[in-house]
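Participant: Quick one, fold the following:
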Amino acid sequence: MTNIAFIGLGIMGNPMAVHLAQAGYTVAGLDRSVERAAELVAAGGRAADSIADAVKGADVVCVMVPDSPDVQEVLDDVFQEAETGTLIIDFSSIRPDVTQQLAAQAQALGFRLLDAPVSGGEAGAKNAVLSIMVGGSAEDFAAAKSLFDVVGKTVVHVGPSGSGQTVKAANQLIVAANIQAVAEAVVFLEAYGVDTEAALEVLGGGLAGSTVLQQKKANMLSRTFEPGFRIDLHHKDMGIVTAAAREAGVVVPLGSLVAQLVASARVNGDGGLDHSALLRGVERLSGKAVN
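Facilitator: You can find the predicted model right below:
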């Protein structure tokens, strides 16, 4: 499988497509913003002008778009334009039930679909160290493993269709709660005049240490929230978590609270910022001026 169509060249999709081109795959990239294909072209790929153009001759179609309706819209066209038997890898983070419906539709039309949401943010995508949780058949996973290894470091087949999205929902619950806890800790430390950078260094070396703390502390200390992963998208993901938990009869009290805090950040105009900007919500609740 050497010919790849990559649809969605945003913060995550762009570096992933570039890595695949650099690894020797023939990659045709497509995005609504044409200029986003520039890095892929520089890496040896090409810019497609339509889904039909992108998937022509493709062995694999990769999708990385924001939400369930976006994936459905893209796959409606892919199902019409791609060759029967093509393997479709959806790297997007969407609802597990939608993935299951799309997988059934794909199978009925002669396609193969893997749901393969990723974790690691922009840094993970740029450094090709993403965690990839894959749902679908074991055979299709084995066929795509070499491709996954180009863009990810921890690649695990977690079960049948929809399983990858379920694991990603759990991931987003943990990440949001962790970011909120770090944000509260930063505001707490600053209120006491502690050398916050030193405090976070020592906390990072103990049981409180986490990838979230290491990756997001600089954003919080400097109050710079250029998005690696936007609050808008985490809001969408927390909606997936809470809805899926309710459907399964599972209680997620912390998850529900964090979902409301993420929603509050979005309503207050922070949706386009990195999710580390949950810090701003803590400051608002604490009566502090938010820059």
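Participant: When you work out contacts or count neighbours from here on, use the C-alpha atoms and nothing else.
Facilitator: OK.
Participant: Leu173 reaches Val241, doesn't it?
Facilitator: Yes. Counting by Cα atoms under 8 Å, Val241 is a contact partner of Leu173 at 6.9 Å.
Participant: what do the two both touch?
Facilitator: Common neighbours of Leu173 and Val241 (criterion: Cα atoms under 8 Å, 6 or more residues apart in numbering): Gly255.
Participant: For the residue positioned nearest the centre of the chain, which residues are in contact?
Facilitator: Among the residues of the chain, Val118 comes closest to the average C-alpha position under Cα atoms, centre = their mean, at 5.1 Å. Residues in contact with Val118 (Cα under 8 Å, 6+ apart) are 91-93, 130-133, 168.
Participant: Would you mind pulling up the elements that the longest strand along the chain packs against?
Facilitator: Longest strand in the chain, counting residues (DSSP state E): strand 152-159. In this structure, strand 152-159 makes packing contacts with strand 130-135, helix 138-151, helix 163-191, judged by 3 or more Cα pairs under 8 Å, 6 or more residues apart in numbering; DSSP states H and E.
Participant: Make JSON lines out of the ones you listed and add mean neighbour count and distance to Cys62.
Facilitator: Below are the helices and strands packed on strand 152-159 laid out as JSON lines (neighbours: other Cα atoms under 10 Å; distance: least, Cα to Cα, whole Å):
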{"stretch": "strand 130-135", "mean neighbour count": "26", "distance to Cys62": "13"}
{"stretch": "helix 138-151", "mean neighbour count": "17", "distance to Cys62": "10"}
{"stretch": "helix 163-191", "mean neighbour count": "20", "distance to Cys62": "15"}
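Participant: run this one through as well so I can compare:
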Amino acid sequence: MGEVMCRNLVLKGDAEVVGYDVRPEPLARLAPTGVQVAESMSDISSRCSIVFLSLPAAEHVREICLGDGGLLENCADGTIVIDLSTVPPALAQELNTKFAVRNIAFADAPVARSRHAAVDGTLSIMFGGDTEILERVRPHLACMGTDITHCGGPGTGQVVKILNNMLLFDTCLSIAETLAIGERAGVDPQLLVDTLSKGSADSFALRTHAGRAMLNNNYPTEAFSVHYALKDLTYALEIADETGVEARAGKLVREFFNRAIEAGLGDQYYPVVKKLVEGNS
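Facilitator: Got it, this is the predicted structure:
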């Protein structure tokens, strides 16, 4: 996701873009678009007034921000750091507090929708932070997304994104069950999806995850995997515990994700849980 978002910053924006990744391949692919390659995070800190992060998990964000040679240590006063990753709200709030001591602005701005949306620059971006910072970075966010929602203060963007994913995962499991029941009852799966999408059961998950993945048993490893889905669901269930909500549906989905990983499906696109519902794994 980070690679294509970076590409859109160059192709749709007018700012000079400097990129850094621990892997050389994404930077090599971005070089022809005009992305300049940084040698290290220290290099990014010294060259950039606005830093966007797109990282796999909370531990990576913490290390990049707070670790030795990280952003907190090296960014200049007045730098803006925007985290596009999905991490626990508590971490976003912690980073906001620690960066503020050094006069560095921080906000969380996790993204939603598919990889296709990331490529097209039509992501949904959920912003948690000060309005002034949002308005300063809005032109850059608009290169990556078409819907930018100010969710509130630090950490609220993460809350909304994480709950978005929990609801999506819950829905996908329900769709998998629906397809299994319908097919065993003698209904053509494609007809079932097409018909449901015309009524009150319609949803983004039905049209995309069912239509593109479940109907064709297409669960590529380069898509959002069960491992990543379980990470986000774990964050959601932590919020549920903190707020005193049972979240039984989410816990059931967690059970399926864990079973998928035990079955060797962890690296596949997460709607692969349909195989478990069907009893095929």
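Participant: Let me see the TM-score of these two.
Facilitator: Aligned and superposed, the two chains score 0.93 in TM-score terms (TM-score structural alignment, normalised by the length of structure 2); 275 aligned residues with a Cα RMSD of 1.4 Å.
Participant: Now do the longest strand of structure 1: distance to the chain's middle.
Facilitator: Relative to the chain's own centre, strand 152-159 of structure 1 is displaced by 14 Å; criterion: Cα atoms, centre = their mean, to the nearest Å.
Participant: would you list every one of the strands in structure 2?
Facilitator: Under DSSP E, structure 2 gives strands at 18-19, 36-37, 50-53, 80-83, 105-108, 111-112, 123-128, 145-152.
Participant: Output the residue interval of structure 1 matched by the third one.
Facilitator: It refers to strand 50-53 of structure 2. Mapping strand 50-53 of structure 2 onto structure 1 (TM-score structural alignment) gives residues 60-63.
Participant: can you list contacts of that stretch?
Facilitator: Defining contact as Cα under 8 Å, 6+ apart, one finds that stretch 60-63 of structure 1 is touched by 1, 3-8, 55, 71, 86-92.
Participant: mean per-residue distance, it to structure 2?
Facilitator: For stretch 60-63 of structure 1, the mean distance to aligned residues of structure 2 following superposition is 0.6 Å (mean Cα distance after the TM-score superposition for structure 1).
Participant: so how far is that stretch off the chain centroid?
Facilitator: 15 Å.
Participant: buried stuff in it?
Facilitator: By neighbour count on 16 or more other Cα atoms under 10 Å, the buried set for stretch 60-63 of structure 1 is 60-63.
Participant: What does Ala277 of structure 1 correspond to in structure 2?
Facilitator: In structure 2, Ala277 of structure 1 lands on Val272 (TM-score structural alignment).
Participant: what's the neighbour count on Asp274 of structure 1?
Facilitator: Neighbour count for Asp274 of structure 1, taken as other Cα atoms under 10 Å: 21.
Participant: surely the match of Ala277 of structure 1 meets Asn216?
Facilitator: No. Counting by Cα under 8 Å, Val272 of structure 2 stays clear of Asn216, with 10.8 Å between them.
Participant: Which of those two has more residues huddled nearby?
Facilitator: In this view Val272 of structure 2 and Asn216 are compared by other Cα under 10 Å, and Val272 has more residues nearby, 28 against 10.
Participant: Can you tell me how far that one is from Phe169 of structure 2?
Facilitator: 11 Å (Cα to Cα, to the nearest Å).
Participant: Tell me which residues touch the aligned partner of Ala177 of structure 1 in structure 2, please.
Facilitator: For Ala177 of structure 1, the aligned position in structure 2 is Asp170, judged by TM-score structural alignment. Applying Cα under 8 Å, 6+ apart, we find Asp170 of structure 2 in contact with 249-250, 253.
Participant: do that again at 10 Å, thanks
Facilitator: 233, 249-254 (Cα atoms under 10 Å, 6 or more residues apart in numbering).
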